[in-house]
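>>> Mind looking at a prediction? Sequence and model below.
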Amino acid sequence: MPSPVIALDNVTLTLMGNAGPVNILRDISLIVEPGETLGLVGPSGSGKSSLLMLMAGLEAATSGSISVLGEDLTAMRETALARFRRGNVGVVFQSFHLIPTMTAIENVATPLEIAGVRDAFGLAAMELDAVGLSSRHNHYPAQLSGGEQQRVALARAVVTRPRILFADEPTGNLDGATGDAIMRLLFELRDRRGATLVLVTHEPELARRCDRILRLRDGALEQYAEAAE
């Protein structure tokens, strides 16, 4: 039986607020299998995005252990975490996080250039073409619609061929039709790459497309394993 892609054991996240410590996540234990699509749902402030950030190595847990692709993230320093993410993890955010002074192709090529990959711009062009932006390579983010910016973000997330894709409300800033198109594209990219997908969403229809749904409330797992319809 293959090893889990992601394993969390009694993970907590506590941050300091003005009134003292705030418990963001409490005693989270879960396993994500290779190739699985996991939907994280729950009310605003329940800890969904924080849980995704922990699994992606973008936030440090207060206690507990986090293993991703067999590596103990809780034992890594920031430099090692950045190196690990570069080769294994792709992240798509609600607010795109594109670099405004770079063109679409420059945004997509950046992670490849950082990794020292040859022909970074050639590979970036292929990914932009794959998400339907063959005529937008040299446009800046301000010259693109919200849906086009999210397509650039998707291309950037998958250009390094990550084994895990994380998506945090990727349709939250888009209208219904555009959001549907982005989600179809995200699942197509997942299928084509054979990657594991962890998706944070408020939208029941998107969650139902996942293999499994985890519900959070007040920083705890409310329901451990709900099979998607």
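Thanks, I have the structure now. Residues are numbered from 1 along each chain as shown.
>>> alpha carbons only for contacts and neighbour counts from here, please
Fine.
>>> Can you work out which other helices and strands pack against the strand or helix carrying residue 39?
Under the criterion of DSSP states H and E, residue 39 resides in strand 37-41. Packing partners of strand 37-41 (3 or more CA pairs under 8 Å, 6 or more residues apart in numbering; DSSP states H and E): strand 196-200, helix 204-207, strand 212-217.
>>> which one of those is the most hemmed in?
With neighbours defined as mean count of other CA atoms under 10 Å, these peak in mean count at strand 196-200, which reaches a mean of 24.
>>> Counting by contacts, list what that one packs against.
Using 3+ CA pairs under 8 Å, 6+ apart: strand 196-200 touches strand 37-41, helix 48-55, strand 164-168.
>>> what about the ones you listed, which gets the closest to residue 223?
Set against residue 223 and scored by CA to CA, the helices and strands packed on strand 196-200 come closest in strand 37-41, at 10.2 Å.
>>> circling back: quick one: which of the helices and strands packed on strand 37-41 is nearest residue 89?
Comparing those against residue 89 with CA to CA, the closest turns out to be strand 196-200 (9.8 Å).
>>> That closest one vs strand 212-217, what angle?
For strand 196-200 against strand 212-217, the angle by axes from the mean of the first three to the mean of the last three CA atoms, to 10 degrees is 30 degrees.
>>> which helices and strands sit right next to the longest helix anywhere in the chain?
Ranked by number of residues, the top helix in the chain under DSSP state H is helix 176-193. On a contact count with 3+ CA pairs under 8 Å, 6+ apart, helix 176-193 meets helix 146-158.
>>> Buried residues of the helix it packs on, list them for me.
146-158 (16 or more other CA atoms under 10 Å).
>>> And here is the other one:
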Amino acid sequence: MFTGIIEEVGTVSRVQRSGSSSFIEIQAKKVLEDVHLGDSIAVNGVCLTVTHFGSGTFRADVMNETLSRSSLGSLTSGSPVNLERAMAAGGRFGGHIVSGHIDGTGTVSDISNDGIAVWYTISASPALLRYIVEKGSIAIDGISLTVAKVTDTAFSVSIIPHTAAQTILGSKKVGDIVNLENDIIGKYVEKLMKPADDTPKQSNITMDFLMKNGF
């Protein structure tokens, strides 16, 4: 579980793709301070498991499912990435509940300045936009952000200079792909509101109906 508060920007030092076996190696500092094998680290919002670490780097395996659902497949040596360790039980919950399980990707369609702030408009599919609400939360490349506006084809966020400086969002350009994770609460509510397939169906057969038809 993560909070969407990025701890540092790391750098991809190596990417290996070989059929169904892929891994990435990332240079980092802060997230390695107390790292252990098996720890979870969110890389651009994608929860990955540390399989190896050394002096200043860690490695994580990447499944085909992850590559197809996220933008990690486009990473190359030298790519900057947002990094966050799993939330500590005794830490401050500064963002929102982020699982690190990407729902899909969006495309930066517009960037505009508004005083000290910068507006980013992200185009996304209807399947993702249905869970995005104005003033709700969204994780973009693992960054916990507040949705400022939603349309039928896109949503917008406004970020402060600190967010731009401390994450890779400030380096994004129009046309870039970003990972999106919707607020998990909305997805659970939708699931619970749907009746299970084995839910007894409402019958229109009553005692009056049976009596009128000779039963």
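Right, received. Where do you want to start? Because the structure is predicted, anything quoted here is derived from the model rather than measured.
>>> Assuming the best superposition, what's their TM-score?
The TM-score (TM-score structural alignment, normalised by the length of the second structure) is 0.26; 95 aligned residues with a CA RMSD of 5.8 Å.
>>> in the longest helix of the first structure, what's buried?
Using 16+ other CA under 10 Å as the test for burial, helix 176-193 of the first structure gives 178-179, 182-183, 185-187, 189-190, 193.
>>> cool, stretch 47-59 of the second structure as well?
Using 16+ other CA under 10 Å as the test for burial, stretch 47-59 of the second structure gives 47-51, 53, 57-59.
>>> What of stretch 6-21 of the first structure?
Buried residues in stretch 6-21 of the first structure, counted by 16+ other CA under 10 Å: 6-8, 11-13.
>>> didn't residue 161 of the second structure look like it was pressed against residue 117?
Yes - assessed by CA atoms under 8 Å, residue 161 of the second structure is found in contact with residue 117 at 6.5 Å.
>>> which one of these two has more residues nearby?
residue 117 (16 against 11; other CA atoms under 10 Å).
>>> Assign residue 113 of the first structure to helix, strand or coil.
Taken by DSSP: H, G, I helix; E, B strand; the rest coil, the conformation at residue 113 of the first structure corresponds to helix.
>>> so where does residue 189 of the second structure fall, helix or strand?
According to DSSP H and E, residue 189 of the second structure maps onto helix 184-193.
>>> can you check residue 122 of the second structure too?
In this assignment (DSSP H and E), residue 122 of the second structure forms part of strand 117-123.
>>> In stretch 106-120 of the second structure, which of the residues would be classed as buried?
Buried residues in stretch 106-120 of the second structure, counted by 16+ other CA under 10 Å: 106-109, 111, 117-120.
>>> and the nearest residue in space to residue 72 of the first structure that is not next to it in sequence, how many residues sit next to it?
Spatial nearest neighbour of residue 72 of the first structure, excluding adjacent residues (CA to CA, 6 or more residues apart in numbering): residue 66 at 5.9 Å. Using other CA under 10 Å, residue 66 of the first structure has 25 neighbouring residues.
>>> and if you look at residue 11 of the second structure?
19.
>>> Starting from residue 145 of the second structure, give me the distance back to it.
Going from residue 11 of the second structure to residue 145 of the second structure by CA to CA, to the nearest Å gives 23 Å.
>>> picking that back up, output the buried residues of helix 146-158 of the first structure as a markdown table; include the columns distance to residue 84 of the first structure.
Output for those, formatted as a markdown table (distance: CA to CA, whole Å):
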| residue | distance to residue 84 of the first structure |
| --- | --- |
| 146 | 30 |
| 147 | 29 |
| 148 | 28 |
| 149 | 26 |
| 150 | 24 |
| 151 | 24 |
| 152 | 22 |
| 153 | 20 |
| 154 | 19 |
| 155 | 19 |
| 156 | 17 |
| 157 | 14 |
| 158 | 15 |
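>>> Just the helices from the second structure, written as ranges.
64-69, 126-129, 161-166, 184-193, 207-212.
>>> would JSON lines of these with distance to residue 27 of the second structure be doable?
As requested, the helices of the second structure are exported to JSON lines (distance: least, CA to CA, whole Å):
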{"stretch": "helix 64-69", "distance to residue 27 of the second structure": "20"}
{"stretch": "helix 126-129", "distance to residue 27 of the second structure": "32"}
{"stretch": "helix 161-166", "distance to residue 27 of the second structure": "16"}
{"stretch": "helix 184-193", "distance to residue 27 of the second structure": "30"}
{"stretch": "helix 207-212", "distance to residue 27 of the second structure": "73"}
